[in-house]
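> Here is the input, now give the coordinates:
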Amino acid sequence: MTPTPEAIKAWKAEEARQAQILADAIDAAIQETAKQFDAPMINAVCGALVTVQAAVLSSVADTHHRKELRKAMERALPRALAEQIARGNGHCQTVVIGAPRQ
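So this is what the prediction gives:
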């Protein structure tokens, strides 16, 4: 049975709602945890996110489903990045070891 356009729209809306709730919770946890460090490292944040992403992907037992989920995540990244840039969400400093702050 093929889902109706209304069912697909409802599913996508629920996915977006849950994704925003989870994104807000993850961001709040990162912001709160970052207070423990003198200078939180964005590389450490990214490393942690990749580790969690890998844990989520590895929890999908079926290799075909896991591959499709990974592809969906890769397709979603450029749009999510563009949305965050458009919101003016860039406020991290880049520090290069042995060089002045940029």
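> going forward, measure contacts and count neighbours with C-alpha atoms only.
Noted.
> what's the longest helix along the chain packed up against?
Longest helix in the chain, counting residues (DSSP state H): helix 5-34. Here helix 5-34 touches no other helix or strand, going by 3 or more Cα pairs under 8 Å, 6 or more residues apart in numbering; DSSP states H and E.
> ok, then the element right after that helix?
helix 42-58 (DSSP states H and E).
> got the contact list for that next one?
Outside of helix 42-58, the residues within contact range by Cα atoms under 8 Å, 6 or more residues apart in numbering are 30, 66, 69-70, 92.
> next up, for comparison:
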Amino acid sequence: MIGSKDGNAQHIILLPGDNGEAPWAGQMAWAKSIGGDLPTRVEQAMLWANHRDQFERDWYWSSEEREGYSGWAWYQGFDYGYQDRDLQITRLRARAVRRLFLR
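Now for the predicted structure:
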């Protein structure tokens, strides 16, 4: 469960399936096509901390673009747990999530 500054909370549901390497826009479209979204950076950090066994030891795109840098987006390394950014044309893996908002 993830809380927000406004007091709302949500559960993150990791959808089955791992999409092979593709550019960021392609991975965003893939996630939407299966009824999900790419996880945020915070969600990816929680997934790495609690469910890294569900991922290949590889890099996975997040849903977040790099602010102030056109054409860049953030990714999570599921090998050593770090986050970094890369050009959106780079081919990285993806997992999709759904969010269940709690009131």
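> Tell me how the two chains score on TM-score.
TM-score for the superposed chains, counting by TM-score structural alignment, normalised by the length of the first structure: 0.24, backed by 44 aligned residues with a Cα RMSD of 4.8 Å.
> coming back round to it: turn the contacts of helix 42-58 of the first structure into JSON lines, including distance to Lys9 of the first structure.
Shown next, in JSON lines, are the contacts of helix 42-58 of the first structure (distance: Cα to Cα, whole Å):
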{"residue": "Ile30", "distance to Lys9 of the first structure": "31"}
{"residue": "Arg66", "distance to Lys9 of the first structure": "23"}
{"residue": "Leu69", "distance to Lys9 of the first structure": "19"}
{"residue": "Arg70", "distance to Lys9 of the first structure": "22"}
{"residue": "Cys92", "distance to Lys9 of the first structure": "35"}
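> Just the helices from the second structure, written as ranges.
Going by DSSP H, the second structure shows helices at 24-33, 41-51.
> In the longest one, which residues are buried?
Of the residues in helix 41-51 of the second structure, those scored as buried under the neighbour-count criterion (16 or more other Cα atoms under 10 Å) are 41, 43-45, 47-48.
> could you redo the contacts of helix 42-58 of the first structure as JSON lines and give each row neighbour count, distance to Pro78 of the first structure and secondary structure?
Output for those, formatted as JSON lines (neighbours: other Cα atoms under 10 Å; distance: Cα to Cα, whole Å; DSSP: H, G, I helix; E, B strand; the rest coil):
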{"residue": "Ile30", "neighbour count": "14", "distance to Pro78 of the first structure": "21", "secondary structure": "helix"}
{"residue": "Arg66", "neighbour count": "16", "distance to Pro78 of the first structure": "20", "secondary structure": "helix"}
{"residue": "Leu69", "neighbour count": "15", "distance to Pro78 of the first structure": "16", "secondary structure": "helix"}
{"residue": "Arg70", "neighbour count": "16", "distance to Pro78 of the first structure": "14", "secondary structure": "helix"}
{"residue": "Cys92", "neighbour count": "9", "distance to Pro78 of the first structure": "19", "secondary structure": "coil"}
